[in-house]
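[1] Need the 3D shape of this:
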Amino acid sequence: MTDRKAELAANLARVEERIAAACASAGRKRAEVTLVVVTKTYPASDVRLLHGLGVRQVAENRDQDAAPKAAASADLDLTWHFVGQLQTNKVRSVVGYADVVQSVDRPKLVTSLSSAAVRAGRELSCLVQVALDAESGRQGERGGIAPDGVAELAAAIEEAPGLRVGGLMTVAPLAGPYAGRQRAAFDRLMDLSTALRETHPAANMVSAGMSADLEEAVAAGATHVRVGTAVLGVRPRLG
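    Predicted coordinates:
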């Protein structure tokens, strides 16, 4: 085993222990929580090593990093998630490799994703990104739509050819009433998820929690946690 593979294996084992312990504390089955490894700034060689260690769900937040990495890993059975703020001029590229877009936060993006998905003959799962720091009708500092816009945006996704509503995603906010209150933020997301599933029963994904706060997300009921640093290490500086 190479040094890097051994490092990744050890990191994955520690994250797995954390998730398992969080599930046990919350009275949940380990199988209820899916680990999505965020590989941003790390090379395709790490993706291959992670695949060899059993990882099947990977994520990126920048198309310029993701597109070549996905192409280089096209022979692997991976599910790719796009988790970053997505500009419409990147949509066609993202639709080429992403199976799940977790950061849908405005109607214009829904229209662009739908057109690209139909053109590519693909169906994408889309999560509505919720900004818990946004005021009514506005977007958050880190992307996402205000909670009162979730139902309308989910309906637009469901009506759009080539798309389906997969659920909700959030990033613990740095400002507003939930700043520094991750568990409260994730509980609020779960309340929004419960409301969404009344009209979209299949929209049962709840993506919340990262390296620093995955335990709070699991305790609240998240189905997916997005972990980068705890698996891959501190990201190298760009430039």
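[2] contacts, neighbours, all on C-alpha from now
    Will do.
[3] other SSEs contacting the helix ranked longest in the chain?
    Longest helix in the chain by number of residues (criterion: DSSP state H): helix 3-26. Applying 3 or more CA pairs under 8 Å, 6 or more residues apart in numbering; DSSP states H and E, one finds that helix 3-26 contacts helix 44-52, helix 214-220, helix 229-232.
[4] and the next element down the chain from the second one?
    Sequence-wise, the next helix or strand beyond helix 214-220 is strand 224-227, with elements assigned using DSSP states H and E.
[5] re earlier: tell me which of the helices and strands packed on helix 3-26 sits most buried.
    Ranked by mean neighbour count under mean count of other CA atoms under 10 Å, the helices and strands packed on helix 3-26 are led by helix 214-220, which reaches a mean of 24.
[6] One more sequence to fold, the one below, so I can look at both together:
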Amino acid sequence: MTAGGAAPRERTAELAEALAAVRARIAAACAAAGRDEREITLIAVTKTFPASDVRLLAGLGLTEVGENRDQEARPKAAECADLPLTWHFVGRLQTNKARAVAGYADVVHSVDRSRLVSALSDAAVRGGRTLRCLVQVSLDEEEAAQGRGGAAPDAVPGLADEIAGAPGLRLGGVMAVAPLGADPVPAFTRLARIATEIRRNHPDARIVSAGMSGDLEQAIACGATHLRVGTALLGGRRAIVR
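    You can find the predicted model right below:
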């Protein structure tokens, strides 16, 4: 059985329908913004959903997978190790979890402090891996108080330089979460400006990770390259059922 007790065939049909709907939204948003759909990478955030859903999504052609918590991501990645997946760690990352995350993640979206850069670099070198890292930018004064993480905008260039110079790490770009309950466009516009500034010194840092189920259209309009979509693809959060 798969998520929510659905049979694999039924769950595959659910996911296929949801994926088609999300891709249609992306296509419409790209058309409205005058962008090419091929510029957009869709990441399925599978938090609280089982590895069986990851397998079904991979069968549907979606192989970019995002996770928020190491204790859930690590066993799921191990269970799906036979699949050609790219694993994105998109949640707040504690320094003491850096070594574990560096063992399976390909991209870490939530780098927001120097200590974490050092910890990820050490872990990547020990594991013989190269991690692509994004600077998480705080676009909301209440963000830190809510525990959502992120570096202050004026700290982002220095942090980007640290990542670019750290062994085992590669600077990929920037990431942000739009402020809760507010129009996301001003935040995403500000993120786009910060991304442009970063690319002046780091031209290969082209990732702009922004946009989720409720605001992916606005993110695309503001230049997002990577979308982190959970609910619109997989449904409401639920306990993992294997």
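[7] Do you know the score for how well these two fit?
    TM-score for the superposed pair, counting by TM-score structural alignment, normalised by the length of structure 1: 0.94. Supporting figures: 232 aligned residues with a CA RMSD of 1.4 Å.
[8] hang on, the earlier thing: mind checking the helices and strands packed on helix 3-26 of structure 1 for the one nearest to residue 78 of structure 1?
    When the helices and strands packed on helix 3-26 of structure 1 are compared by CA to CA, helix 44-52 sits nearest residue 78 of structure 1, at 7.8 Å.
[9] The closest one aligns to what range in structure 2?
    Matched against structure 2 by TM-score structural alignment, helix 44-52 of structure 1 falls on residues 51-59.
[10] got the contact list for that stretch?
    With contacts defined as CA atoms under 8 Å, 6 or more residues apart in numbering, stretch 51-59 of structure 2 is touched by 2-3, 11-12, 15-16, 46, 63, 65, 76-77, 79-80, 83, 85, 242.
[11] ok, average deviation of it from structure 1?
    Plainly put, stretch 51-59 of structure 2 ends up 0.3 Å away from its match in structure 1 on average once the two are laid over each other (mean CA distance after the TM-score superposition for structure 1).
[12] Let me have the helices and strands packed on helix 3-26 of structure 1 in a markdown table, extended by distance to residue 122 of structure 1.
    Formatted as a markdown table, the helices and strands packed on helix 3-26 of structure 1 follow (distance: least, CA to CA, whole Å):
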| stretch | distance to residue 122 of structure 1 |
| --- | --- |
| helix 44-52 | 23 |
| helix 214-220 | 30 |
| helix 229-232 | 30 |
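[13] what's the closest of those helices to residue 119 of structure 1?
    Once the helices and strands packed on helix 3-26 of structure 1 are compared by CA to CA, helix 44-52 is nearest, at 27.1 Å.
[14] ok so, going back, off-centre distance for the match of helix 44-52 of structure 1?
    Its chain's C-alpha centre and that of stretch 51-59 of structure 2 lie 17 Å apart, by CA atoms, centre = their mean, to the nearest Å.
[15] In structure 2, what residue corresponds to residue 121 of structure 1?
    When structure 2 is aligned by TM-score structural alignment, the residue opposite residue 121 of structure 1 is residue 128.
[16] Spatially, which residue comes closest to its match, not counting chain neighbours?
    residue 168 (7.7 Å; CA to CA, 6 or more residues apart in numbering).
[17] From what I see, the one you found and residue 119 are in contact.
    No. Residue 168 of structure 2 is beyond contact range of residue 119, at 10.7 Å (criterion: CA atoms under 8 Å).
[18] Quick check, central residue of structure 2?
    Per CA atoms, centre = their mean, the C-alpha nearest to the average position across structure 2 is that of residue 90, at 4.4 Å.
[19] Touching, that residue and residue 64? I think so.
    No. Using CA under 8 Å, residue 90 of structure 2 makes no contact with residue 64, being 11.9 Å away.
[20] ok, now which ones touch residue 17 of structure 2?
    Here residue 17 of structure 2 is in contact with no residue (CA under 8 Å, 6+ apart).
[21] so how far is residue 24 of structure 2 from it?
    Per CA to CA, to the nearest Å, residue 17 of structure 2 is found 11 Å from residue 24 of structure 2.
[22] Equivalent analysis for residue 68 of structure 2, please.
    For residue 68 of structure 2, the distance to residue 24 of structure 2 - CA to CA - is 26 Å.
[23] can you check residue 91 of structure 2 too?
    Distance from residue 91 of structure 2 to residue 24 of structure 2, by CA to CA: 27 Å.
[24] Same drill for these two, tell me which one is more crowded.
    Comparing residue 91 of structure 2 with residue 24 by other CA atoms under 10 Å, the one with more neighbours is residue 91, at 17 against 12.
[25] what's the closest non-adjacent residue to the equivalent of the more buried one over in structure 1?
    Here residue 91 of structure 2 is matched to residue 84 in structure 1, going by TM-score structural alignment. Excluding the flanking residues, the one nearest residue 84 of structure 1 by CA to CA, 6+ apart is residue 61, at 3.8 Å.
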